[in-house]
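[1] could you work out the structure for the sequence below:
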Amino acid sequence: MSNVLKKITVGNPLVNFGLWEDLEEYKKIQTPEELCNFYHKMLTKYEKRKLVYYYITVMIGFSVNTDVNAAIPNKL
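    Predicted coordinates for the structure are as follows:
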């Protein structure tokens, strides 16, 4: 089992929300620790934008190869 988080290389949802600065930051991430810190920052930054928040959790789920939203009631 690997402890490395996967990055999205095609079809990043940040594009759909026009979050260009965040996307550029995401592209520069080199380590799993940086990716983890990025996700924590994004969850805090967009906690009031429910749809963006939801897709960040989807990105996290992709990174850890699981559906993290299955455990969250009333997603939207």
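
[2] from now on I want contacts and neighbour counts done on CA atoms only, so please keep to that.
    Will do.

[3] output the contacting helices and strands for whichever strand or helix holds residue 44.
    Here residue 44, judged by DSSP states H and E, is contained in helix 32-45. Packing contacts for helix 32-45, counted by 3 or more CA pairs under 8 Å, 6 or more residues apart in numbering; DSSP states H and E, involve helix 50-64.

[4] now the helix it packs on and helix 32-45, what's the angle there?
    Interaxial angle, helix 50-64 versus helix 32-45 (axes from the mean of the first three to the mean of the last three CA atoms, to 10 degrees): 160 degrees.

[5] I'd like the structure of this one too, to check against the first:
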Amino acid sequence: MSNIQEKIEQELANARQVCGADEASPAECAAAWDAVEELEAEAAHQRQQHPAQTPLEKFCDENPDAAECRIYDD
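    I've put the predicted structure just below:
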């Protein structure tokens, strides 16, 4: 996930640079911000597909035999 965050930061810097230039056209500026929005949407999509584990889930992944992680059949 940090890789996409780095790309977002790069595109943000690029968009600010492009839009801050005197000779930049409105179309170039819009395209630069579109690239930022697309990356942010992808990052949000990845967060939805990989929800963060709870501390208990992490513990049970590392310690499946712990009493807290036992699953009982009814």
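
[6] can you give me the TM-score here?
    The TM-score (TM-score structural alignment, normalised by the length of the second structure) is 0.38; 38 aligned residues with a CA RMSD of 2.5 Å.

[7] sorry, back to before: list the buried residues in the helix holding residue 44 of the first structure.
    35, 39, 42, 43 (16 or more other CA atoms under 10 Å).

[8] next, the contact list for the second one, please.
    Under the criterion of CA atoms under 8 Å, 6 or more residues apart in numbering, the contact partners of residue 39 of the first structure comprise 56, 60.

[9] farthest pair in the buried residues of helix 32-45 of the first structure?
    Farthest pair in the buried residues of helix 32-45 of the first structure (CA to CA) is 35 and 43. Separation: 12.4 Å.

[10] buried ones in the top helix by length along the second structure?
    Ordering each helix of the second structure by length in residues (DSSP state H) puts helix 26-49 first. The neighbour-count check on helix 26-49 of the second structure (16+ other CA under 10 Å) flags 29, 32, 33, 35, 36, 39, 40, 43 as buried.

[11] need those in CSV (columns: distance to residue 18 of the second structure).
    What follows is the buried residues of helix 26-49 of the second structure, written out as CSV (distance: CA to CA, whole Å):
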residue, distance to residue 18 of the second structure
29, 6
32, 7
33, 9
35, 12
36, 12
39, 17
40, 19
43, 23
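
[12] what's the end-to-end length of stretch 38-52 of the first structure?
    14 Å (CA to CA, to the nearest Å).

[13] hmm, I was thinking of stretch 42-58 of the first structure
    12 Å.

[14] pull out the buried residues from that stretch.
    Residues of stretch 42-58 of the first structure classed as buried: 42, 43, 52, 53, 54, 55, 56, 57, 58 (neighbour count, 16+ other CA under 10 Å).
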